[in-house]
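Visitor: sharing a sequence plus its predicted fold:
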Amino acid sequence: MRIAEQVTFGGSALNRAAELRGNPGAIAAQLADAHARALPIWRGKPLLTGEALDLPGWLPLDHAVFAQAGRPVFLGLDDTGPRFAFDISAWEPEEAPDTLGAFFDPSQQRHPALPGDHVFAELRGAMTRMTPRAAELVATAKAVLSWHHTHGACAKCGAPTEMTMAGWQRDCPTCGAHHFPRTDPVVIMLILRGNSVLMGRSPHWPEGMYSLLAGFVEPGETIEAAVRREVFEESGIRVGTVDYLSSQPWPFPASLMFGCRGDALSAEIEVDTNEIEDAIWVSREEMMDVFAGNSTRLKPARRGAIAHFLIWNWLADRLD
């Protein structure tokens, strides 16, 4: 797919400068660079600013917001200087809404040491307004810091681990094991039969919202096999030819989505309600109405997600 890297979180050509991570002197030099900036992440929510909340809230590394933060994660070299991220989840705002941790948290938090136009906000609500570079940096920061938050103990012996390699590794001082950021492979599939696409919905989604079927790749399984297995498990539809189209890093919390196209070999749907709530065939004509906002039956997949990207480009005949 020639436009594959135009998907959200892809295609910014960020220089991650991975060769510097194991060199403490080089990282110290990056931290001391006058152009170095860091992004605070609070409980999975990045600091955002700008009129449309489309800009990461980059701050000097000596900013008061980072006073109680742990060690920084080195994100790479942006065009204007080194970029880092800090987890400041220890900060307690005056009010913590009930929506924290929800599928989509619309609340915003303001830190007393920051201007009023700087807020901690849900990335899902801002990702489509960001430049590719900003989106990649924020997604990377969110995913890596989320991994650190949930992997503080050694998976081999259970002892506490320590951040190393500028945030890209955790080492166990007890047994010597090394641990690396986790990325979960997920297939998401545009399953076509004639002029229709297979759509499904999970029970916790907004009413009327349907998207492409998706599922985790299992150990010892190819991407193509995972597509066929997941589609059959969820909908009872058999799939023949499978083609890879595009990928998307998805930092909720840390997946890599493999977008694929598959040819359906059957039409009768048998939903496994343990997997999804519903599945339907949607014609190209109806899907065009859905994307135009003219459908009273369906809502489109969320903008910014690879499902939206694949369906939109199917409608536009741009899957080549």
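Guide: It's in.
Visitor: CA atoms for contacts and neighbours, from now on please.
Guide: OK.
Visitor: give me the contacts around the longest strand along the chain.
Guide: For the chain, the longest strand by residue count, based on DSSP state E, is strand 239-250. The contact list for strand 239-250 (C-alpha atoms under 8 Å, 6 or more residues apart in numbering) reads 1, 4-5, 7-10, 139, 191, 224, 227-228, 231-232, 255-266, 306, 319.
Visitor: here's the one I want to compare it with:
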Amino acid sequence: MNTPFRPGLTGSRLDRADQIRVKDELLDEVRGNLRARLLKLNDLDPEINPDGTLVWGSMADRPDDAELLFLGLDDGIPCFAPLIENQPPAGQRAYAVWRHLDIMPPEEASTYAAARSLIEWHRGHLFCSRCGTRSALSKGGWGRKCPECNAEHFPRVDPVVIMLATFEDKALIGRQPLFPPDRYSALAGFVEPGESLEGAVTRELFEEAGVRATSVRYLTSQPWPFPNTMMMACIAPVEDDALTLDTEELEAAKWVTRAEVQGAYDGAVDAAFIAPPHFAIAHTLLRAWVDGK
């Protein structure tokens, strides 16, 4: 990855091997490979080893009612995830998986994120949006195809901007009611149709906090599989530090200094807030600002 930043959930070692997933005969070969591995999951949550690496089984571990999603090749070894279609999308809930992400290396979490996002997408898109017929897996699980009208459907990724507003030597952080007590993060929001990243950052900052961006600088990105967003991190200086909060979106917001952010990262007893978890891109964003990037 050609960037000075390494967000969590990035850097998977898997070769997605598009040349295989577009040809049924090659997919049959990798499915029959004696070294092929199947990702072990508890519904959508991963099984992990003590060092945080993913647990893989053999193809013999495949549940009877599971289809196979071809994730790619790991040093030539085919890797799959099981898809049980009759289970509903997870929806919003308290994520027990966060305890696993806390110890998972970024590249392992990245592989898991791809598998989880694919599974959730399939469970929520079993029927053709054009004609309503139940569709079938295609391209090794990286798409679906309707047997009636031949429409092809591909996994959806929703674009989200996550941004740090800055004024003089301060940065703006906020919290939602669902956050753990005292946890704050960067502000974020979905990119709307017909909108640039810069436009989305500017709009969201004004809507949520009443501050007007004077410029927007893109920093880095992260896939976030809860369920399927692409987080794009930006830094945006603003005109002034007066806040007008949208209390439907934010429970609270405040300006913090670099020293206060560093205190949160250090776990100081008098820290001004609890920092976002290290695997979240908000952590990377605040770290970059503290380091003057």
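Guide: Received, thanks. Because the structure is a prediction, the values reported are computed rather than measured.
Visitor: can you turn the buried part of the contacts of strand 239-250 of structure 1 into a ChimeraX selection?
Guide: A single ChimeraX command selects the buried members of the contacts of strand 239-250 of structure 1 (16 or more other C-alpha atoms under 10 Å):
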select :4,7,8,9,10,139,191,224,227,228,231,232,255,256,257,258,259,260,261,262,263,264,306,319
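Visitor: from the contacts of strand 239-250 of structure 1, which land in strands?
Guide: Ile191, Ser255, Leu256, Met257, Phe258, Gly259, Cys260, Arg261, Gly262, Asp263, Ala264.
Visitor: just give the closest residue to the first one, not the sequence neighbours.
Guide: The spatially closest residue to Ile191 of structure 1, leaving aside those adjacent along the chain, is Gly262, at 4.7 Å (C-alpha to C-alpha, 6 or more residues apart in numbering).
Visitor: which residue ranges of the stretch 1-150 of structure 2 form helices?
Guide: Using DSSP state H, counting those that start in this stretch, the helices assigned to the stretch 1-150 of structure 2 run over residues 18-21, 24-31, 97-101, 106-124.
Visitor: what's the most buried one of these?
Guide: Among the helices of the stretch 1-150 of structure 2, the stretch with the highest mean neighbour count (mean count of other C-alpha atoms under 10 Å) is helix 106-124, at a mean of 21.
Visitor: tilt between it and strand 229-237?
Guide: Helix 106-124 of structure 2 and strand 229-237 are oriented at 120 degrees to each other (axes from the mean of the first three to the mean of the last three C-alpha atoms, to 10 degrees).
Visitor: quick check: the equivalent of Gly143 of structure 2 over in structure 1 vs Lys45 of structure 1, distance?
Guide: Counting by TM-score structural alignment, Gly143 of structure 2 corresponds to Gln169 in structure 1. Distance, Gln169 of structure 1 to Lys45 of structure 1, by C-alpha to C-alpha, to the nearest Å: 22 Å.
Visitor: compare these two (neighbour count), which wins?
Guide: Shown here are Gln169 of structure 1 and Lys45; by other C-alpha atoms under 10 Å, Lys45 has more neighbours (23 against 18).
Visitor: pretty sure that one is in contact with Val119, am I right?
Guide: No: contact criterion C-alpha atoms under 8 Å: Lys45 of structure 1 and Val119 do not qualify, at 9.2 Å.
Visitor: which residue packs closest to Tyr112 of structure 2, ignoring adjacent ones?
Guide: Pro46 (7.3 Å).
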